[in-house]
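Student: Build the 3D model from these lines:
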Amino acid sequence: MALLRRLKQARTYQEWLDTASALDEIYGLNEWRSQPDSPLYNYQNISARLDALRRGQADDDPLRVCNTIRTGLIRNMVNIAVPGLYDKAFAGTKRLIEQYAVEQTMAVRYLMGLGTSQSHRSGFTAQAKFDFIRGARQGLGRSTLLLQGGSVLGTCHIGVVRTLYYERMLPRVITGTATGAFVAALICIKTNQELELFLDGKGIDLAAFERQRREDKSNLFPILARENGYGWLRSISRQVIRLVDEQYLLGFDLLRECARAILGNITFEEAYAKTKRILNITVAAPRKGGTPNLLNYLTAPNVLIWSAVMASNVSLAAKSPVQMWCKSETGQIVLWEQSADLDLKSWYRFRCSSKESPLRFLPQLFNVNHFIISQARPFIIPLFREEMHRPGGQIRVRTWKIFQCLKQLAKIEIRYRLRQLDALCCLPAFLHRIFLEENIPGSCVVLLPDISLWDLTKIFEKPSREGLKYWILKGERGVWPSMNALKVRCVLEMELENAYQELTRRQDNELLTW
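Tutor: Model prediction:
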């Protein structure tokens, strides 16, 4: 029990992983991990593919390596990504699966290390290498980190980004909705050096909070945590009323001023040119006359990011209509003409079918077929909790197995009835937003912050550096149990992406020198 408590209270991923490994040793789960066989996946196929990759590299045969990788560009190859393989042991899944995932990355590095000569003795040329990497990258598809909502828990998204970044699992395509749009924008306008300072809390000036009601209004934490109260009972009552009326704890007009101060007048296209990260912001608006409801550097290149963020955070009680702004050809800030065709709504009043969802354009525009969802909407977290990757789940629930089954059955029944009401158009839009997840056009992994009911009492506390670290850590802890599953799904994608970017830079440099 002491180790289980230490696992829950871990402050770094390495500490969590070391504790998880110790638990596997105590409960005898290392034997399960070492045995490759399981009815949940085709272990013979994975074993054969692993041997083929190793033999191809040992024999210096890049054509065999390419063929083996090319025929396995499926994230859930022979069911290696099914949840049942990640719920038994604490520290990971079958070692055969982990070795296969690692060997795929080693194979790509082997191809990249063949040198810059025009041809290999096998006939594998430099151009063939580039064509293979580009084709494999296209065939496997891309992941996007989808930061969904959050309102009072939006700061937890930073913890999710922090863990993915330092584990080299952060996708280049980042999508934000409502509060998540703030965090997505902050991530995509920062270079890696700036991002590291931001994720470590060193680039956040919390002293600005004391001045926000006077002249500065540029503090990050109130935006994400929606906290601007002074005092206790009076502050809480005022903010609860605002939360009911506007879905935010920070006034919408003040929110707009803070967004402008923090994000500046940078456009989607400028942000992409600076960081090479692809920012997508969704807005709650039906498509009319070709006007996009998924904003990025392709659909809205000259739009100011801060105005797109505010469009994604439309409040029911906003005193003035939300307008979107862009940069003209001369660099002047002008009203975006297409925004007149956007009927912007609050997400709590917007209902759309899967055909109208802004997310459905991600596969078309950026070849996205896999979603890493950071879900911070407080009301939906309890409905998702039992479906997440829960390492050591069988050990944890041994005593309360019947209770856990009954609780899960009740949740499934509630969600089923809510979906029935929604299909009959009898479920109000705000209840749909609160209790039902959005239709996702692809496979996904859902990450939930590690919060409890007691944590909800902390959202009204005055922001501090300690408070910021607290919520970031909550977000990080929500990622650690799923990290092993994420690496199996995405490690090849990340390696192919890095290889493609490296080869593209080489070609650009060759053109410049030529």
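Student: contacts and neighbour counts: CA atoms only from here.
Tutor: OK.
Student: And the strands in this protein, which stretches?
Tutor: Assigned by DSSP state E, the chain shows strands spanning 142-148, 173-177, 278-282, 294-295, 325-327, 333-335, 368-375, 443-447.
Student: Give me the packing partners of the fifth one, helices and strands only.
Tutor: Spelled out, that is strand 325-327. Judged by 3 or more C-alpha pairs under 8 Å, 6 or more residues apart in numbering; DSSP states H and E, the packing partners of strand 325-327 are strand 333-335.
Student: Give me the contacts around the strand it packs on.
Tutor: Outside strand 333-335, the residues that touch it by C-alpha atoms under 8 Å, 6 or more residues apart in numbering are 323, 324, 325, 326, 327, 328.
Student: State the distance from residue 363 to residue 489.
Tutor: With the distance defined as C-alpha to C-alpha, to the nearest Å, residue 363 ends up 17 Å from residue 489.
Student: can you pick the most crowded of the contacts of strand 333-335?
Tutor: Within the contacts of strand 333-335, residue 326 tops the neighbour count with 24 neighbours, counted by other C-alpha atoms under 10 Å.
Student: Report the contact partners of the residue nearest to the spatial centre of the chain.
Tutor: By C-alpha atoms, centre = their mean, the mean C-alpha position of the chain lies nearest to residue 145, the distance being 2.7 Å. By C-alpha under 8 Å, 6+ apart, the residues touching residue 145 are 170, 171, 173, 174, 175, 371, 372, 373, 374.
Student: how far is stretch 325-335 from where the chain is centred?
Tutor: Put simply, stretch 325-335 sits 31 Å off its chain's centre (C-alpha atoms, centre = their mean, to the nearest Å).
Student: which residues of the stretch 151-300 of the chain fall in helices?
Tutor: Using DSSP state H, counting those that start in this stretch, the helices found in the stretch 151-300 of the chain span residues 156-166, 179-188, 192-199, 220-225, 233-246, 252-263, 268-275.
Student: Let's compare: structure for the following, please.
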Amino acid sequence: MSSDALLTADYLSTPTPTSQDRDPSKLADPSAPPSPVVSTTSSRVRKVSALSDFAPVNLKVKKRRRKDKALHGRGKAPRHDWTFVLFRWPLLFFIFLFIAAQFGFYVFLRQLVNVKEWISAWRGKKGLLRKKLRASRNYEEWKEAALVLDEYLHFDEWKKEDEDNFYDWKLVRKVHRSLKTLREKNDVRACMGVLETCIRSNFAAVESPRLYSETFLGTKDLIEAYFEEQEKALEFIRESPDLKIDEKKRFFKAANTNLGITALCLSGGASFGYYHFGVVKALLDAALLPRVITGTSAGGLIAALCCTRKDAELRLLLVPELANRITACEESIGIWTKRIWKTGARFDPILWARKASRPSFDSEGSMTFKEAYLRTGRILNISVIPADRHSPTRLLNYLTAPDTLIWSALLASAAVPGILPPVVLMQKLRDGSAVPWNWGSRFKDGSLRVDVPIQALHSYFNVSAPIVSQVNPHVHLFFFAPRGSAGKPVAHRKGKGWRGNFILSAAEQWLKHELTKNFKLIRDLELLPQLLGQDWSSVFLQRFDGYITIWPRTRFWDWIRILSDPDPHELERMMRVGQLVTWPKLRMIANREKIERQIYLGRQFVRKSVKSKAAPPPTETHAAAVWPWAPLPSNFYYPATEWFRSSSFSGYRRRTGIYPQQLSFILQKQTNSHFSVKFRRIDAKGAQPPSGPASITGCST
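Tutor: Next comes the predicted model:
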């Protein structure tokens, strides 16, 4: 048969093979005469019926039974152990019955601790001072009330004593004295050697939460002085002329690696997530909002709002009137009940996509992770998991998904089974159009596996101090600090006792560990069936805390309105609660942030020094800005050629047709706040034509 015949032949009809055709000996004999080609119109011809191109022709395949299909559809092989089938459901029933009894006793025990603390600790003047502390309207009022409460309870005496069992006070005092002495002697290299040793995460346990849980404000005076001296020493090294740029570069890079950075992690929690607004506002007002922010589900929405806006825009946004723009749950009960009946999900992903992609959500309407980073300098992270339960968790940011649209990531992070179906992430192309990302794979809520992606944050951005704002309704009930927490000491025995008493605190810890043990047993024995196509066995077994954990006090009414939008009055209350629980942690955050900021400024100084060293020395043909009206230091020079890359010169060139080679720049004048640059057009020989000069002006700080 010719090649043309092969190309044009109808292969929908194939001759039925005979027993001789299937004879292996005949197939292996090369001398056997070729079989005649049977006409495709023969009556013996019938259509091919095969599972795939690799299946034998006319092979009869048994239809898969419905039971086996259901098992394989869930991704589980059928079990042959009859004891598992026999005892699975009774065992699961008794474990859940035991968990319910333990949980009821746990709730009763927590209420008993609260009542005992109110009776024995917060009566009389102490109670009045604590009410004043909780009634503070801003951080300054709160600090004043906290100092008064520390003085009344004599907690301030503990600050003045250097000795304590929870940190190496001798080493801290020695390092503090050494840094101060070396800085006063102007011995920069010895000072740098000491800092290379002590710039570590939790060096000598100075960042231990126990050292901040003995008072309402601050910690020991020695630790406060240690952080201040470390800050001065880093500034001393940065500004010292005795060190080369390469030495400073190596030092600050190593310091950044050894110490790590801080990140803000906002948990999920449906409408409980609006408490995050108060946490963010407290950190923003104190200038302590980290550059790395991650969020899951409801926390992802707040994280995206923070990372797509600059500080000034964010301050204008975080007001009670923001509730008027929150319309995720505005549908009536009749609409979403019909949707649940038809689709199995309460919310419509298309409707949410339209709301999330509006310009009112982010500054441009359809911003990507990379665009948000370039605009604000903050790194947004959204945690999602693929719909396939075997695939690992994904942390979306400007490194892993730079062109992914933020609004699509937020929908995926909120896709809880029964609430929102899994969605496809969208990617923005260069022409502005959007296409599916990752070959159209679907993703859902990351909090089902990893609510706080601490390990991924450490891998990508060297995060060693995660600040976790935890509002998940099934988690924050179990947060209990028996010895107090940062800024919230135990009220009796001068902060040295246990909440309630030792017996109640021990019972609380025992019950909590018993609950965790039972959930691990259910997970390891695979007793829990998959509900709505999702494995729920790890929901209670994740890590939900961090370096600092903030958990707002919720109300029973929050459970009733867990899928409702807040009004301005309710949002104001939730923001205030978030601020009140964040203020006690600010001193602990601020002490670490001092060191991180100095390291960051040191690295910025090195980068600018390297750039200025690579550029030609400043002359009168150098302008003092990368582009006009750029805020820059008055003593910082940039080559005038850098201005040619700016949008201002591009517009000037389009209007005049003048290219950089035809311009001569002269720095006219420069003060502390303004500069003026005049340029003239020149001909090929360098002579200036009589046309009038044009000029640009800018300002510098």
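Student: re earlier: what's the most buried one of the helices of the stretch 151-300 of the first structure?
Tutor: When you average the neighbours per residue for each of those (mean count of other C-alpha atoms under 10 Å), helix 179-188 leads with a mean of 26.
Student: thinking again about what came up before, okay, residue 363 and residue 489 of the first structure: which has more neighbours?
Tutor: Shown here are residue 363 of the first structure and residue 489; by other C-alpha under 10 Å, residue 489 has more neighbours (22 against 16).
Student: any chance you could map the helices in the stretch 101-250 of the second structure?
Tutor: Under DSSP H, counting those that start in this stretch, the stretch 101-250 of the second structure gives helices at 125-134, 139-152, 156-160, 169-184, 188-198, 221-239, 245-259.
Student: quick one: which of these is nearest residue 515 of the second structure?
Tutor: Across the helices of the stretch 101-250 of the second structure, residue 515 of the second structure has its closest neighbour in helix 125-134 (32.7 Å, C-alpha to C-alpha).
Student: What are the contacting residues of that closest one?
Tutor: For helix 125-134 of the second structure, the external contacting residues (C-alpha under 8 Å, 6+ apart) are 121, 122, 141, 142, 145, 146, 148, 149, 152, 580.
Student: picking that back up, and of the strands of the first structure, who's closest to residue 307 of the first structure?
Tutor: Among the strands of the first structure, the nearest to residue 307 of the first structure by C-alpha to C-alpha is strand 325-327 (6.1 Å).
Student: which one in the first structure is aligned with residue 432 of the second structure?
Tutor: Using TM-score structural alignment, the partner of residue 432 of the second structure in the first structure is residue 331.
Student: my bad, should have said residue 248 of the second structure
Tutor: Matched by TM-score structural alignment, residue 248 of the second structure corresponds to residue 129 in the first structure.
Student: buried set for the longest helix along the first structure?
Tutor: Using DSSP state H, we find that the single longest helix of the first structure is helix 483-513. By 16 or more other C-alpha atoms under 10 Å, the buried positions in helix 483-513 of the first structure come out as 483-497, 499-500, 503.
Student: Would you mind measuring from residue 138 of the first structure to residue 330 of the first structure?
Tutor: According to C-alpha to C-alpha, residue 138 of the first structure and residue 330 of the first structure sit 37 Å apart.
Student: Residue 289 of the first structure too?
Tutor: In terms of C-alpha to C-alpha, residue 289 of the first structure sits 27 Å off from residue 330 of the first structure.
Student: Which stretches in the stretch 451-600 of the second structure count as helices?
Tutor: Under the criterion DSSP H, counting those that start in this stretch, the stretch 451-600 of the second structure carries helices at the ranges 454-461, 502-524, 556-560, 568-582, 586-614.
Student: would you turn these into CSV with distance to residue 168 of the second structure?
Tutor: CSV is the format used below for these (distance: least, C-alpha to C-alpha, whole Å):
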stretch, distance to residue 168 of the second structure
helix 454-461, 27
helix 502-524, 27
helix 556-560, 44
helix 568-582, 28
helix 586-614, 17
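Student: Please name whichever of these is nearest to residue 328 of the second structure.
Tutor: The closest of the helices of the stretch 451-600 of the second structure to residue 328 of the second structure is helix 568-582. By C-alpha to C-alpha, the value is 14.5 Å.
Student: Tell me the buried residues in that closest one?
Tutor: Neighbour-count burial for helix 568-582 of the second structure flags 571, 572, 574, 575, 576, 577, 578, 579, 580, 581, 582 (criterion: 16+ other C-alpha under 10 Å).
Student: between that helix and helix 276-285, how big is the angle?
Tutor: Angle of helix 568-582 of the second structure versus helix 276-285, following axes from the mean of the first three to the mean of the last three C-alpha atoms, to 10 degrees, is 60 degrees.
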